[in-house]
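K.L.:
take a look and give me a structure for this.
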Amino acid sequence: MQEHSPTSLDEVNQALAACYAELSPQLKLAANYVLEQPMEIAFQSIRKSATAAQVTPSTLMRLAKRLGFDSYEQFREIFQSAVQSGPIELSGRASSLKALANTDDQVFLDVGDTAFDNIGRLFTADTQAKVREAAERMLAAGKVAVVGFRDTFACAYHFAYVGRIAMPNIQLIRGQEGGLLTELAPFGEGDLVVAIGFDPYCAETVRALEITRANGVEAIVITDTLRSPLVPGAAVTFNIATATPHFFPSILSAITLIEAILAECVAYGPEALVDNVTTFESRMRALGAYVELE
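P.N.:
Alright, predicted model coming up:
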C-alpha cells in the first residue's frame, strides 16, 4: 500500500503502472478496467464497474486501498473530479442513453444506482459541518438572494419557495428581461446570496455573483467541482455529485442539500421561524389553496 494516496487521475494512473506487475490476476483485471474506462469509474456504481471489469466489488475496494485510499468513494472522487473538470457534451450523453437501450443494461437501474451513489456522497461529516455553517450564515443575514438559471432554476425556485415559508427575507432572483442588476441592487453588506450552478455553467449566474461580490454580499455556492467559476470568493462551497446516465447533470443531490440546509435553519433558528410556518399553513388553508382528503 502506498504511504499517501494519489490526488489526481494522472497520479492514479502512474501508481497503477508502477505496481501493476506485482498485482494478483484479479487485481490486474480491475486495474485494466480502471486504466481503460475512467469515465465509467467516475459515474458507475462500484457494483456495475466490478461487473464490467469481471471482478467482485471487494476486488475494486482492495485495489483502491492498495493505492492508499481509505475507501472506494475517495478513490472514485479522483475520477469524478477529473471528468467534471472538463466540458459536458450533452449530445454525447444522449447518444450513450440510446446505446444503453440497445444492450442488456437497463437505463432505469443505472439512473437508480447513480442517484443512490450521489446521495451517499452528500451525507458526510464534512458536508454536515458546512450545512450548519450555511444555516448560521442564512440566519444571521439581513436578506438572502437565491440564484440559479436554466437547468438549476428548479433548485433555486425550490430553495426560495420553501425557504420563504419560514424565512420571509429570502428572495428568488429571476433575472428576466434584463432585470438582473435591478433585482440584485438592494443587496449589500450583511446580506447573503445562494448561487447554484453546474457544468455547463450559466453566464448569468457568474454575473450575479460578480455583482453581489462587488456589493459586499457573502456567497454560499452549490456546484459540481472546486474548479467551477462560481467558487472564487465564496464563504461556503458545496461540491456535490451530479453524475447521471441522463444527458444533463442530476439535480437530485442539490435538492437534497437544499432541504438539509433549510431544515437546519428551522431546527436551530429562533422560534419565530416555526411560527412563520404555522401562519403560512393556516393562511393557505383559509384561502382554499389545498384540497383536503375526505
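
K.L.:
going forward, measure contacts and count neighbours with C-alpha atoms only.
P.N.:
OK.

K.L.:
what is the burial count for residue 160?
P.N.:
25 (other CA atoms under 10 Å).

K.L.:
so it: helix, strand or coil?
P.N.:
helix (DSSP: H, G, I helix; E, B strand; the rest coil).

K.L.:
if I pick it, what's in contact with it?
P.N.:
The contact partners of residue 160, by CA atoms under 8 Å, 6 or more residues apart in numbering, come to 146, 170-172.

K.L.:
for residue 96, same thing?
P.N.:
Counting by CA under 8 Å, 6+ apart, the residues that residue 96 touches are residue 245.

K.L.:
now the second one, please; I'll put the structures next to each other:
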Amino acid sequence: AVFRKAIANDQQYFYSRQAGRLMATPSVGDADVEVFGQLARETAANVDGFLGQLDGASLKGATRLLASARRVRVHGVRQFHSLASFLTYCLGMVRSDVALLDAPRLGVAEALSQLEPGDVVIVASCAPYTRSVAEVGRVAAANGQSVIAITDSRSSPLVPPAEHAFFIPHASSFYSNSMGAYIVFCEALLNLVARELGDKALNSLAGRERLIAEMNIEVG
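P.N.:
As a prediction, the model looks like this:
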C-alpha cells in the first residue's frame, strides 16, 4: 500500500501503477475469461474515443501525403516499434519506398539526412513519451519533411511539428499501453491510402502475390 501510494502520481512508474491496478482487481466468476472480456471492452471504448476526435480534413491530407510522397519513413521505439513495423509492412504492400526510419541501425541522424523535402515521416508514441521520437519529429519538420503523428493527446510532444496528428486513447487494464485501438486506427488509415492509390495499389498487391507464388513462400 505504501509503495502504491508513493508511485500513484509519478509518471516514472507508469507500468508499475498499471500492473498494481491489474493485481488489485478482484477475481469474479471465470476470472481468466473475464480478463479477456475486460480488455476487449476497454479497447472498444478507446476506438470510440478516437472516432470522436477524427478530423476529416486531416485524414484526407494524411492520406494524400502517404499515397503521393516519394518516400515514407516510420519511426517508433520500445513498444511502438511493433506499430511502426506493422505500418511499414502494410503500407509497403500498396506502394514503394516505405521503410522504418533507421532500419540499418546507423542512427536516426544518418537516416534523416537521406530524406528530401516533401518526404513523409510518421512518428508514433504515447505517454510516457519517448524523448527521441519527439526529437525525430521536430528535426524532420525542420528538415522539410511532412510529419504525421500518431499519439494520444493534443498535449503530446509529437504534436507541435506535425502537419497532421491523430489522437488514440490507450486507457486499459493492460500493464503497458494498450495497442488495440492503435492497430484499428492504422488499418483504417491504410485502407484510405489504398483507395487513394486505386489501380496502383492493386498492381502492387498483384506483383507481391506473383513473387510470393514464384518463391513458394506460403503453405497450403
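
K.L.:
so which of the contacts of residue 160 of the first structure belong to helices?
P.N.:
Among the contacts of residue 160 of the first structure, no member falls in helices (criterion: DSSP state H).

K.L.:
which parts of the second structure are strands?
P.N.:
Counting by DSSP state E, the second structure has these strands, from start to end: 72-75, 98-100, 120-124, 146-151, 164-167.

K.L.:
returning to that earlier point: now, which of the contacts of residue 160 of the first structure sits nearest residue 278 of the first structure?
P.N.:
Set against residue 278 of the first structure, the nearest of those by CA to CA is residue 170 (17.5 Å).

K.L.:
residue in the second structure matching the closest one?
P.N.:
Counting by TM-score structural alignment, residue 170 of the first structure lines up with residue 98 in the second structure.

K.L.:
find the nearest non-adjacent residue to the residue nearest in space to the middle of the first structure, please.
P.N.:
In the first structure, the centroid-proximal residue (CA atoms, centre = their mean) is residue 240; its distance is 2.5 Å. Excluding its sequence neighbours, the residue lying closest to residue 240 of the first structure (CA to CA, 6 or more residues apart in numbering) is residue 224, at 5.1 Å.

K.L.:
just residue 52 of the first structure next, same as before
P.N.:
residue 33 (8.0 Å).

K.L.:
wait, that neighbour touches residue 53, no?
P.N.:
Yes: contact status for residue 33 of the first structure versus residue 53: in contact at 5.6 Å, counting by CA atoms under 8 Å.

K.L.:
to which residue of the second structure is residue 282 of the first structure aligned?
P.N.:
Using TM-score structural alignment, residue 282 of the first structure pairs with residue 210 in the second structure.

K.L.:
quick one on the thing from earlier: identify, from the contacts of residue 160 of the first structure, the entry nearest to residue 244 of the first structure.
P.N.:
For the contacts of residue 160 of the first structure, the nearest to residue 244 of the first structure is residue 146 (24.9 Å; CA to CA).

K.L.:
what's the counterpart of that closest one in the second structure?
P.N.:
Checking TM-score structural alignment: residue 146 of the first structure goes with residue 74.

K.L.:
how many neighbours does its match have?
P.N.:
24.

K.L.:
what's the answer for residue 20 of the second structure, then?
P.N.:
Neighbours of residue 20 of the second structure (other CA under 10 Å): 17.

K.L.:
likewise for residue 60 of the first structure?
P.N.:
When neighbours are counted by other CA under 10 Å, residue 60 of the first structure comes out with 25.

K.L.:
now swap in the one 4 residues further on and tell me
P.N.:
Residue 64 of the first structure has 23 neighbouring residues, counting by other CA under 10 Å.

K.L.:
alignment lookup: it to the second structure.
P.N.:
In the second structure, residue 64 of the first structure lands on no residue (TM-score structural alignment).

K.L.:
closest to residue 202 of the second structure out of the strands of the second structure?
P.N.:
So among these, strand 98-100 is nearest, using CA to CA, at 16.7 Å.

K.L.:
so which elements touch that closest one?
P.N.:
When contacts are defined as 3 or more CA pairs under 8 Å, 6 or more residues apart in numbering; DSSP states H and E, strand 98-100 of the second structure sits against strand 72-75, helix 80-92.

K.L.:
quick one: those as TSV, columns for distance to residue 175 of the second structure too.
P.N.:
Putting those into TSV (distance: least, CA to CA, whole Å) gives the following:
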stretch	distance to residue 175 of the second structure
strand 72-75	23
helix 80-92	15
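
K.L.:
from those, which stretch is densest packed?
P.N.:
Counting by mean count of other CA atoms under 10 Å, strand 72-75 has the highest mean neighbour count of these, with a mean of 26.

K.L.:
distance check, the residue nearest to residue 240 of the first structure against residue 271 of the first structure.
P.N.:
Distance of residue 224 of the first structure to residue 271 of the first structure, given as CA to CA, to the nearest Å: 34 Å.

K.L.:
what does residue 187 of the first structure give?
P.N.:
26 Å.

K.L.:
so which of the two has more stuff around it?
P.N.:
residue 187 (20 against 10).

K.L.:
who touches the aligned partner of that one in the second structure in this structure?
P.N.:
Correspondence of residue 187 of the first structure to the second structure, assessed by TM-score structural alignment: residue 115. Residue 115 of the second structure is in contact with 71, 145, counting by CA under 8 Å, 6+ apart.

K.L.:
picking up where we left off before, would you mind finding the match for the residue nearest to the centre of the first structure in the second structure?
P.N.:
Using TM-score structural alignment, residue 240 of the first structure pairs with residue 168 in the second structure.

K.L.:
quick check: longest helix of the second structure.
P.N.:
Assigned via DSSP H, the second structure shows its longest helix as helix 31-51.

K.L.:
would you format the strands of the second structure as a markdown table with distance to residue 174 of the second structure included?
P.N.:
Below are the strands of the second structure laid out as a markdown table (distance: least, CA to CA, whole Å):
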| stretch | distance to residue 174 of the second structure |
| --- | --- |
| strand 72-75 | 23 |
| strand 98-100 | 27 |
| strand 120-124 | 19 |
| strand 146-151 | 18 |
| strand 164-167 | 19 |
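
K.L.:
compare those strands and report which one is nearest to residue 215 of the second structure.
P.N.:
strand 98-100 (22.0 Å).
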